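S.K.: sequence first, then the predicted structure, then my questions.
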Amino acid sequence: MKKVFLNELFERLLDLKNKMTLDVDQKNDNVSLQNMKYYLNLRKYDFSALQDDLTKVGLSSFGRSQAHMEASINVALEMLSLALKKELHPAKIHLSYEDSHAMMDKNSEIFSTSADKTKIMITVPSVYDTKWFHNLALEGVHLFRINTAHDSPKSWKMMAQEIKKASSEDTNLKIYVDLAGPKIRTTLKKSKKSGKPKKIKLFCGDKVLIHSATSSISTKEIKHCDAIIGCTLENIGSLVSVGDKVFIDDGKIELVIDEILNTDILCTLLTDNKEGSKFKDEKGVNFPNSNITIRAICDHDKKVLPHICEYADIIGISFAQTPDDIVDLIDELERLGKKGSISIVAKIETKKGVENLPAILEALIQYGNSGIMIARGDLAIEIGFENLAYMQEEILDLCTAAHMPVILATQVLENKMKTNIPSRAEISDVVFAHKAECVMLNKGDYEVETIKTLTTILKQMDLVFRKNKLLYNPSFQWK
């Protein structure tokens, strides 16, 4: 190898290190926060050509160095200085390779202290057999999720008691409780005969008036539309703009806003379904193009927190969009005397949550005892399905840089869970899920069979899996 090339590589690497440390407080004793800022700095620039050149001379390309950026670059500089017989006096590194991985392992213990690399979480159904928890724990489930968007405080407490019964000295099951958050949903009028909400069928081009469930509708507004759909979001008209898209029922129904009528919105149905689109009650509504600012910890959450703090090991913040949402929950936990003793997981499920992820991670790092959930259901709608694969990779890498454990959620082995027959695509999805510290399964009739399949794949991947080299290029989200 020519000395000129090695010398040039050495200089480029020094430049890389200078860019990495720019505007980062070197006296900050929080190594996770410092390392995350190093990583964010590096991702502002295109270093993919340097990565290739480092590989040519047998050095690390830093493609798997997110958790210990400074240590990896220092090692490469030392190797080059030895080859060039140059003197190098690097400052003492703040975080070694070994310490960073030990920190990642320690932080992931919020999900379980099990030796399994990837932990398994499953959602508790409203109706279950008393042996359900014990049987699933034997198959490899590490923690159980209670969803406060359904059932009651009495039901949640009974679930928690059953989980504790299924725990033993060998299997310390964790209880994860999801706060419902300000979920935006449809509200349809009930039929006078059945007392149940009516289902509305509409076709492409039909006009739909979406209004706040608490507001009144004028006769003029009714004349404009083919159907009226209620929505739990108040003052919708003041939060959106003409031309914004609206998605209902996990993205199955797409509309565009044509007109703002005071607090309501008039939309055109864009979904072209020959059999018509069915609007149902209690279905999620997404406004991915709109800048809707809602605090994640709503009044309902504040009411249930005293109940769930009695048994929760982890509390999930639904709809987390800003660091203020993290602070709001911390303040509530402090008020209840539970600050620090209960772990926090921020669910990333909106475009704003993605944009503010570095700041959200900073708030979580400062709290400690924290994690992130990639809630792929709403997130796919918010950022576009075609962008989900790229974005979940970016989120995982940034969380690794912050030493933040991650739960991958939504549709993991969903067909297997519902029909006992997995699709080929969802088997491959589990290979990706292996990168996360925890995988979440939803409810279904074939839990035991699904968990057996999941644990088999995860153990196989433990033997062969290595992350692909990450390319440091300008396509990065948080420039």
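M.R.: Perfect, thanks for sending it.
S.K.: please count neighbours and contacts with C-alpha atoms only from this point.
M.R.: Fine.
S.K.: tell me where the stretch 151-300 of the chain has strands.
M.R.: 174-178, 186-187, 200-202, 207-212, 227-231, 245-248, 253-261, 264-269, 277-279, 285-286 (DSSP state E, counting those that start in this stretch).
S.K.: adding mean neighbour count and distance to residue 332, write those out as TSV.
M.R.: Shown next, in TSV, are the strands of the stretch 151-300 of the chain (neighbours: other CA atoms under 10 Å; distance: least, CA to CA, whole Å):
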stretch	mean neighbour count	distance to residue 332
strand 174-178	25	15
strand 186-187	22	29
strand 200-202	16	40
strand 207-212	24	29
strand 227-231	20	28
strand 245-248	21	32
strand 253-261	20	37
strand 264-269	23	33
strand 277-279	18	37
strand 285-286	22	27
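S.K.: span of stretch 415-425 from start to end?
M.R.: The first and final residues of stretch 415-425 sit 10 Å from each other (CA to CA, to the nearest Å).
S.K.: which residues touch it?
M.R.: 413-414, 442-447, 449-450 (CA atoms under 8 Å, 6 or more residues apart in numbering).
S.K.: next step: the residues you listed restricted to helices.
M.R.: Using DSSP state H, 414, 447, 449-450 are the members of those that sit in helices.
S.K.: next up, a structure to set beside the first:
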Amino acid sequence: MQAQCEGTDQPSGRTAVEARLQELITEVDGLIDAVRAEESRVAAEISRVAPNHRDGAVNLVHYAELRQHDIRTVQGGLASIGATRLSTAEPAVLARLQAARNVLSAYNGEPLKYTDVEVRDAFALADDILEDHATELLGYSSEETHSRIMVTLPTEAGEDLDLVRGFVAAGMELARINCAHDGPEVWKRMIDHVHTAAAEYGRDIKVAMDLAGPKVRTGRIAPGPAVGRARVTRQDTGRVLTPAKIWLTPDDAPDISIPADLPGRPTLPLRVEREWLEALAPGDEISFHDNRDAKRKFVVTRQENGGVLAEGQRNAYITNSTLLESDYTKTRVSGVPPTEQRLRLQRGDTLLLTDDPAPATPAPGRTPRISCTLPEAVRAIEVGQRVLFDDGSIAGRAVEKRSDGEYTVVELRIDYAGPNGTNLAAYKGINLPETVLPLPSLTEEDIAAFRFVAEHGDIANISFIRDTDDVAFVLDTLEEIAAESADPERVRRLGIVLKIETIPAYENLCPVLLAGMRHPNLGIMIARGDLAVELGFDRMAEVPRLIAQMAEAAHVPVITATQVLESLAKSGLPTRAEITDAAYALRSEAVMLNKGPHITDAIRILHTLSTKLGRSQRKNRQMLRQIGSWMPEND
């Protein structure tokens, strides 16, 4: 063996290192050439962005090109000599590559290729540009935080100034109004309350307003029989915890609200003859046979505001033909609404989706059929494409498309539902992640709301963005509104936030951002809920991070949305996982909280998290502050 080895060329360790250095130099030079070439190729698109976005547009193009290459071996090689791994190159791609090249030059014993001017301060400048854009769009953040807290206002915020004061006191820094709900009068009162509360706390809080875009939903389902249920709640042992309750009001009077302090299952409202009702008193018994011919007895427990509450110890099914009896006098019930019917779907079932607006009529043994609120969507679906319902709780694939007279029918094979089936109700969302919809990004209702936002709000959040044509339509519409406005410059300064919530928007992210950067006051929102439905939950560990990185490269501020501290807002108790999720979301320039009875607590906790993390992280970079918990005790 020794003889075989003698005389062979075995490169020394030094020679191998030099060879690897030269390989790295060649690879890094190639990346620098590639990003510069891409900048030249799309120079026309870059030239159209607003002046304040010029640096960001160039860096965005560099970053998008960098991510077209698999540079993991380059990263490993750079790390092995203690150089940058390029893992946080987003703020200044070219400068980071040039810095890496200079390190390689130094190791290789050759003059530095790039000057100090080309490399120095590039990251700090990029951070300053992004912060300036975030401040212009979203307002100032706290001195100790990088992220702002956006709070979705409930309808009550239009009537209750103290509610809004509570949000501001807890840490709200941006207010959000969803234009899919309420209307201009309520929106205006909400905005006035935000401005009043902000002024009282010496703050300036901007108002963002969501434009819903075209909504594809299931159509009507024929109502079921008019049967109401009054139900008890029981312990596991069967003992009644809360009684069944009926709320009786006169049939010739306006609806009288059910008392809000009643525990247990919902109270069933019923209408009865006034004379019979007025003869009742607390302690009186009301007896009847319910719809199953079961005899039931309820006892009057309260009289309030013209209504009567009666409670029973058994469940009761009541219809508009039920006769109530008290003290040998009877009255017939009215006012029981029809039940809401649903389609029950299981894996393997067939569902017919149609543009026929006739209501669905559920029937055992019949293939379920349901319409769509946007006929164009049904006509656009092609065989093989995915169709998802109700936030992805039901999903299927088109297996056939046919005409049924003047209507189109798409036959779907359901391949995803709950283990025991899932109910599909009327007016639930439909997602078509693989279908090209021939619809504009703004409906006529959206454009009317857009005009309101341009006059009264600070930011318009734009839904249903798919490509550069959608962005151009939004910006052209904004310019039309400006041309008709008494204050056109205010309109042109309006913040525009593009919601990234569809597969096309994600796949076209770089050109979408470049198109949006023609507007000087731009941001994006990562709408994680819709993205999860369209992409699948398995992609959500990666996709929001990739979107945020692309936006950081463009120096465009990001709002992270959907289900941040949702359990806390709804139940008053956070989960461990959502605290971690909130911490990650706070890497964005703003985090959106949705509505809930405990939203003020959620604002307060998110503000605390933001303050703590503001000293420890900047986007994806860890800031190595001193950790007091690890300090040795003083002697």
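M.R.: Great, that's in hand. Quick caveat, the model's predicted, so the values are computed rather than measured.
S.K.: fetch the TM-score of the aligned pair.
M.R.: Here the TM-score for the pair of chains, by TM-score structural alignment, normalised by the length of structure 1, is 0.89; 467 aligned residues with a CA RMSD of 2.8 Å.
S.K.: just the buried residues out of the contacts of stretch 415-425 of structure 1, in PyMOL syntax.
M.R.: In PyMOL, a selection of the buried entries from those looks like this (16 or more other CA atoms under 10 Å):
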select buried, resi 413+414+442+444+446+447+450
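S.K.: among the contacts of stretch 415-425 of structure 1, which two are most distant?
M.R.: Pairwise distances among the contacts of stretch 415-425 of structure 1 were taken by CA to CA; the largest, 13.5 Å, belongs to 442 and 449.
S.K.: secondary structure element for residue 429 of structure 1?
M.R.: Assessed by DSSP states H and E, residue 429 of structure 1 sits inside helix 424-433.
S.K.: that helix aligns to what range in structure 2?
M.R.: The alignment of helix 424-433 of structure 1 onto structure 2 (TM-score structural alignment) spans residues 576-585.
S.K.: how much does the helix holding residue 429 of structure 1 stray from structure 2?
M.R.: With mean CA distance after the TM-score superposition for structure 1, helix 424-433 of structure 1 departs from structure 2 by a mean of 1.3 Å once superposed.
S.K.: which part of structure 2 lines up with stretch 50-65 of structure 1?
M.R.: So stretch 50-65 of structure 1 is aligned with residues 74-89, judged by TM-score structural alignment.
S.K.: what does that stretch rub up against?
M.R.: Residues outside stretch 74-89 of structure 2 that contact it (CA under 8 Å, 6+ apart) are 24, 27-28, 96-97, 100, 103, 620-621.
S.K.: can you redo the residues you listed as TSV with distance to residue 168 of structure 2 and neighbour count?
M.R.: Shown next, in TSV, are the contacts of stretch 74-89 of structure 2 (distance: CA to CA, whole Å; neighbours: other CA atoms under 10 Å):
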residue	distance to residue 168 of structure 2	neighbour count
24	53	20
27	52	16
28	49	20
96	40	24
97	44	21
100	46	21
103	49	20
620	28	16
621	29	11
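S.K.: ok, the residues you listed vs residue 509 of structure 2, which is closest?
M.R.: residue 620 (19.5 Å).
S.K.: contact partners for that closest one?
M.R.: 88, 587.
S.K.: could you check how far it is from residue 319 of structure 2?
M.R.: Taken as CA to CA, the span from residue 620 of structure 2 to residue 319 of structure 2 is 60 Å.
S.K.: and residue 105 of structure 2, what pairs with it in structure 1?
M.R.: That one, residue 105 of structure 2, aligns with residue 81 by TM-score structural alignment.
S.K.: in a helix, that's where that match is, yeah?
M.R.: Yes: counting by DSSP: H, G, I helix; E, B strand; the rest coil, one finds residue 81 of structure 1 located in a helix.
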